[in-house]
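**Q** next one to model:
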Amino acid sequence: MVSVPWLTVLWAIPMIGAAVIILLPAGARHVAKYAAVAVSIAVLAVALLLAARFDTAGAQYQFVEDHPWIPSFGTGYILGVDGIALALVLLTAVLVPLLLIAGWNDTPDPTALSGRAPHAYVALVLAVEGMVLISLVALDVLLFYVFFEAMLIPMYFLIGGFGAGTGRSRAAVKFLLYNLFGGLVMLAAVIGLYVVTAGSAAFDGGTFDFRAIVTAVADGDLAVNPAIMHALFLGFMFAFAVKAPLWPFHRWLPDAAVESTPATAVLMMAVVDKVGTFGMLRYCLPLFPDSATLFRPVIITLAVIGIVYGAIVAIGQTDVMRLIAYTSISHFGFIILGIFVMTSQGQSGSTLYMVNHGISTAALFLIAGFLVSRRGSRMIADYGGVQTVAPVLAGTFLVAGLATLSLPGLAPFVSEFLVLIGTFTRYPVLAVFAATALVLSAVYVLWMYQRMMTGPVAEGNENLRDLHRRELVVVAPLVALLLVLGIYPKPALDVINPAVEHTLTTIGQTDPGPAVAEGPGK
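**A** Reported below is the predicted structural model:
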């Protein structure tokens, strides 16, 4: 019986779909959007099939495919998925069709012959999806790096070619330069890792096989000067910190998010940037456990600064889209904090946070985008009384905002709570500082809602339309996911926890035991 290479099918569908759509003749371009949605739904179907067949009690990496790629370089076409990658695969597969529908009117006339035609836009979105998916399932370091960098190209054109702002070209260049520089630093580290394996007796020549390298590191067979491993760790970590982004490498994100269309901004913040935090958990910890432990205090300090900084700067924003972009910097701080405290609660919460942040940010940013497209302004001061004329829009905006501030009963609460608990067991002072963001997030979300949605109807808002059918098709699943994962996160955690436990075991970390005070005379 022939085994179906499901992981290859997973990423090949959007890549082939993108190639077919971009080659459509001018007379057939009116079907490009429908074809793209159909392709993205097919990807979702494959992702759901993988989830249904994934055995939480089985091997760490499942659906493994291992074929030669460039044997002379010690690299192979190796794919496999664990619980952490599967969670992000599902997030990507769920969001992309919703983003294609949300951005239905973000492109010019279908008959346009320029690069800004709708068929080019949807092809770029599918290309990004395919590259993200192969990055998530790659088990070869070089294979991961190739697509980690390649996804910058379609994202650059989505921001610069289809952006909604007047500064989109500058924002696209800024996005590209930051991420390209981080990627070049990582390339040096990838080459260095190959040289290290080539000089080790544990391997018959150099290799990029992630599983083999991790096994050698865990068994102590990769005897390398610690200073070299620290340098390699910093090369990987720098690239991921720019992509995620971690403060102070965040400067490209607000501009890129504001100048993009809302759908592109969500694709960037909720999907593409997650590859950065995924890389920290997948590569930085197992490949360089001693280095990760050494630099842990510095990284979690930067993460806490980012948490507080993002929240404070968000409070002072007058542009609703920029405000939401800064909230993501705060949330990425929580995700990175959970990864590097190296506790089971912290890393499980961090992985779940990647999923929940993707959903909540998609909901809030898209609803705000729908509102901005009606009013033609991103300025908070131009709104007021929206709940009177568009109650469904205002109501869903409130739910998404409350999810962003991690209200109990909505999905982000569970993940943020786990991250804080996991942090407190090892770094109680930093956990207290991070927890101040809970108050700050309530300030920026509720104040934004009060200024935009409540009170008398501001001039120019009298004729704002409520959400229509296409927009409800986008918003309703996101709100439903926020409620379901907020009330019953167990299925997601059942998939994530075994992978987290394996990671902690591999890097030799255990949860801190409870401190028990000794009684008198003991």
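
**Q** C-alpha only now, for contacts and for neighbours.
**A** Will do.

**Q** hmm, who's touching the helix or strand where M155 lies?
**A** Assigned by DSSP states H and E, M155 falls within helix 152-162. Residues from elsewhere that reach helix 152-162 (Cα atoms under 8 Å, 6 or more residues apart in numbering): 106-107, 115-116, 121, 124-125, 127-128, 168-173, 175-176, 179-180, 256, 259-261, 264, 268.

**Q** let's go with 6 Å and repeat that
**A** With contacts defined as Cα atoms under 6 Å, 6 or more residues apart in numbering, helix 152-162 is touched by 124, 168-169, 172, 260.

**Q** what does stretch 474-486 give?
**A** Under Cα under 6 Å, 6+ apart, the answer for stretch 474-486 is 98, 409-411.

**Q** buried sites along that stretch?
**A** Neighbour-count burial for stretch 474-486, counted by 16 or more other Cα atoms under 10 Å, picks out 474-475, 477-479, 481-483, 485-486.

**Q** same check on stretch 178-193?
**A** 178-180, 182-183, 185-187, 189-190, 192-193.

**Q** quick check: buried residues in stretch 309-317?
**A** Buried residues in stretch 309-317, counting neighbours by 16+ other Cα under 10 Å, are found at 309-315, 317.

**Q** tell me the secondary structure for L467?
**A** coil (DSSP: H, G, I helix; E, B strand; the rest coil).

**Q** about what we covered before: mind checking which of the contacts of helix 152-162 are buried?
**A** 124, 168-169, 172, 260.

**Q** structure for this one too, so we can compare:
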Amino acid sequence: MQFLLALIVVGPLLGAAAALLPAPPGLKGKSPDQAVLRHGVTVTGVILLAAIALALGFDHDQPSRMQATTDISWIHALDVRIHLGVDGISLPLLVLTALLSFLCALYSYFKMPAGPSPKGFVALLLVLESGTLATFAVLDLVLFFLAFEMVLIPMYFLIARWGGEGRQAAAWKFILYTLLGSVVMLLGLLLIGVKAGTFDMVALATDNGRGLTTSVQVIAVLAIGIGLAVKTPMWPLHSWLPDAHTAAPTVGSVLLAGVLLKMGTYGFVRILLPITPDGMRTFAPYLAAFAVAGIIYGSLACLALARPGNKGDLKRLIAYSSVGHMGFVLLGIATMTPTGVNGALFANVAHGLVTGLLFFLVGAIKDRYGTADLDTLAGATGAALYGRAPRLGALLAFAAVASLGLPGLAGFWGEMLALFGAFEPAEGLSRPAFLTFTAIGAFGTLLTAAYLLLVVRRVCMGGPRPAGETPIADVHGYEFAAWTPLVALTVLAGLWPAVLLGLTDPAVQKLLAGGTQ
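**A** Take a look at the predicted model:
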């Protein structure tokens, strides 16, 4: 188990280094480019198998206990340790990251985005995977910061070198926003480490803030929270996200939405809730207020983009939808209750599955029609996917209803539990305020349904293909292979939520109790 977790974290880095080497003659196949893309599929496939093996070997009777732990002294003077471990909170995110990375590598093997050499693309993809997996596996505050920052450079280059129109400006906006947030976050992490005398996240969580004064906790939550909120992204620190998604290549958008946004909310749950509970209690109402503002703002922005005549970009619309969906995650965290936090973690995974699928689908539509502009796709000779590419249209409709939270699919449970948590927040939080937030959040679900159904109507419905019109390809085999796991897991999580909640609930209970259970 220890070896598996270490392999999952370090393996992609070794694979990235190997991707930059010349391919051995026997593995080149038709071309060196094909060889390096196949290398990416192989490495991410091995990491996915290791993650599945880790999940199968995980002691599901004790999901609150850190398992597969490694604890080695690294910087003795600062007591910084290479401390790795996995529990019921981090395990689903590790498997989700490994799965999406593999599906992106598989998709890229057949549909490599236009840009420089595939060598750099594959290496950056693997470094990005390693940094994300490390973020969910490390148990030291300094290592968490290093892993958190490790993903910025590969994502910057993926957008700047393989992105579409406006990619340079979008890449700069992405890295400047996240770097500025991270600088403030580092100060907060150092404050906790210095005042508590340790950077060990398990020891700090067990102490449950008893070694930190309330004023230190408030300052730490403010500093760390800003850095995490930028990455989440929380309104009004979200403005880098739509540009980054619109310009990024398809696989970049899938990883950005499916994995990178989860790093921010994971930091709230893993660091701020257990280590600085008094500080979180002070800021919880404000966090909830920003969360519901994001829900409404994201939904209204999507409605505006979906209206005829507004030249709305479909990728940009889904990016704004992420602002709203992550608002539900933040609302669940702000309740500081097991129900709300479990809902936040469930919504995290559901958003990764559903929005990852949506970005894959929009990328496929853009490849076929040369545009993601809604007015063009919905014009007189527009997409009308049900009549031109029925399987693609059906998948888009499925992803849309999953995203709006249809009962029986993954998107439902996280949002419902977050609203339930807000209905009965933790002791010490204002119930009237949180009841107001619950009502606003519930209204946001109606707005979400409105814009997603509008998108389905405009893109999928329409007249049959006119005689003589060049037919477009329906779902290709490689697309079917990349998308089917996301569809299957969306249905599984919706019909059998205990698979995920059974892992997260005991760990959340222990986390909120300060490790005393």
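
**Q** can you count the residues close to the nearest residue to H325 of the second structure once chain neighbours are set aside?
**A** Nearest non-adjacent residue to H325 of the second structure, counting by Cα to Cα, 6 or more residues apart in numbering: I295, 6.7 Å away. Other residues near I295 of the second structure come to 31 when the count uses other Cα atoms under 10 Å.

**Q** to which residue of the first structure is I295 of the second structure aligned?
**A** Counting by TM-score structural alignment, I295 of the second structure corresponds to I307 in the first structure.

**Q** any idea how far stretch 369-384 of the first structure is from the chain center?
**A** 26 Å (Cα atoms, centre = their mean, to the nearest Å).

**Q** over to stretch 315-325 of the second structure?
**A** The chain centroid and the centroid of stretch 315-325 of the second structure are separated by 12 Å, computed with Cα atoms, centre = their mean.

**Q** just tell me the aligned range of that stretch in the first structure.
**A** Going by TM-score structural alignment: stretch 315-325 of the second structure matches residues 321-331.

**Q** re the thing from before, so which of the buried residues of stretch 178-193 of the first structure comes closest to L143 of the first structure?
**A** V190 (10.8 Å; Cα to Cα).

**Q** the helix holding M155 of the first structure vs the second structure, mean deviation?
**A** Superposing on the second structure places helix 152-162 of the first structure at an average distance of 0.7 Å from its equivalents, by mean Cα distance after the TM-score superposition for the first structure.

**Q** next secondary structure after that helix?
**A** Sequence-wise, the next helix or strand downstream of helix 152-162 of the first structure (DSSP H and E) is helix 168-198.

**Q** quick one, that next one and helix 152-162 angle?
**A** Taking axes from the mean of the first three to the mean of the last three Cα atoms, to 10 degrees, one finds that helix 168-198 of the first structure is oriented at 180 degrees with respect to helix 152-162.

**Q** could you say what helices and strands helix 168-198 of the first structure packs with?
**A** Here helix 168-198 of the first structure touches helix 152-162, helix 226-243, helix 252-259, going by 3 or more Cα pairs under 6 Å, 6 or more residues apart in numbering; DSSP states H and E.

**Q** ok, longest strand in the second structure?
**A** Longest strand of the second structure, by residue count under DSSP state E: strand 67-75.

**Q** how about the buried residues of stretch 474-486 of the first structure in a markdown table, adding distance to G508 of the first structure and secondary structure?
**A** What follows is these, written out as a markdown table (distance: Cα to Cα, whole Å; DSSP: H, G, I helix; E, B strand; the rest coil):
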| residue | distance to G508 of the first structure | secondary structure |
| --- | --- | --- |
| V474 | 43 | helix |
| V475 | 42 | helix |
| P477 | 40 | helix |
| L478 | 37 | helix |
| V479 | 39 | helix |
| L481 | 35 | helix |
| L482 | 34 | helix |
| L483 | 36 | helix |
| L485 | 31 | helix |
| G486 | 31 | helix |
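
**Q** matching residues in the second structure for stretch 354-374 of the first structure?
**A** The aligned range for stretch 354-374 of the first structure in the second structure is 348-368, by TM-score structural alignment.

**Q** buried stuff in the matching stretch?
**A** Across stretch 348-368 of the second structure, burial judged by 16+ other Cα under 10 Å covers 348-366.

**Q** and stretch 272-286 of the second structure, by the same measure?
**A** Going by neighbour count (16+ other Cα under 10 Å), the buried part of stretch 272-286 of the second structure is 272-285.

**Q** kindly report the same for stretch 8-21 of the second structure.
**A** Under the neighbour-count criterion of 16+ other Cα under 10 Å, stretch 8-21 of the second structure has 8-16, 18-19 buried.

**Q** list of residues touching it?
**A** So stretch 8-21 of the second structure is contacted by 47, 119, 123, 126-127, 130, 133-134 (Cα under 6 Å, 6+ apart).

**Q** same list, those, but as a markdown table with neighbour count please.
**A** Listed next are these as a markdown table, based on neighbours: other Cα atoms under 10 Å:
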| residue | neighbour count |
| --- | --- |
| I47 | 28 |
| K119 | 22 |
| A123 | 25 |
| L126 | 27 |
| V127 | 24 |
| S130 | 28 |
| L133 | 27 |
| A134 | 24 |
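
**Q** before we move on, back to that, for the contacts of stretch 474-486 of the first structure, pick the one with the most neighbours.
**A** Ranked by neighbour count (other Cα under 10 Å), the contacts of stretch 474-486 of the first structure have A411 at the top, with 29 neighbours.

**Q** who are the contact partners of the counterpart of that one in the second structure?
**A** Counting by TM-score structural alignment, A411 of the first structure lines up with A410 in the second structure. Contacts for A410 of the second structure (Cα under 6 Å, 6+ apart) come out as 350, 490, 493-494.

**Q** quick check: closest non-adjacent residue to A410 of the second structure.
**A** Computed as Cα to Cα, 6+ apart, the closest residue to A410 of the second structure that is not its neighbour in sequence is G494, at 4.0 Å.

**Q** state the distance from the aligned partner of that neighbour in the first structure to A492 of the first structure.
**A** Using TM-score structural alignment, the partner of G494 of the second structure in the first structure is G486. Going from G486 of the first structure to A492 of the first structure by Cα to Cα, to the nearest Å gives 11 Å.
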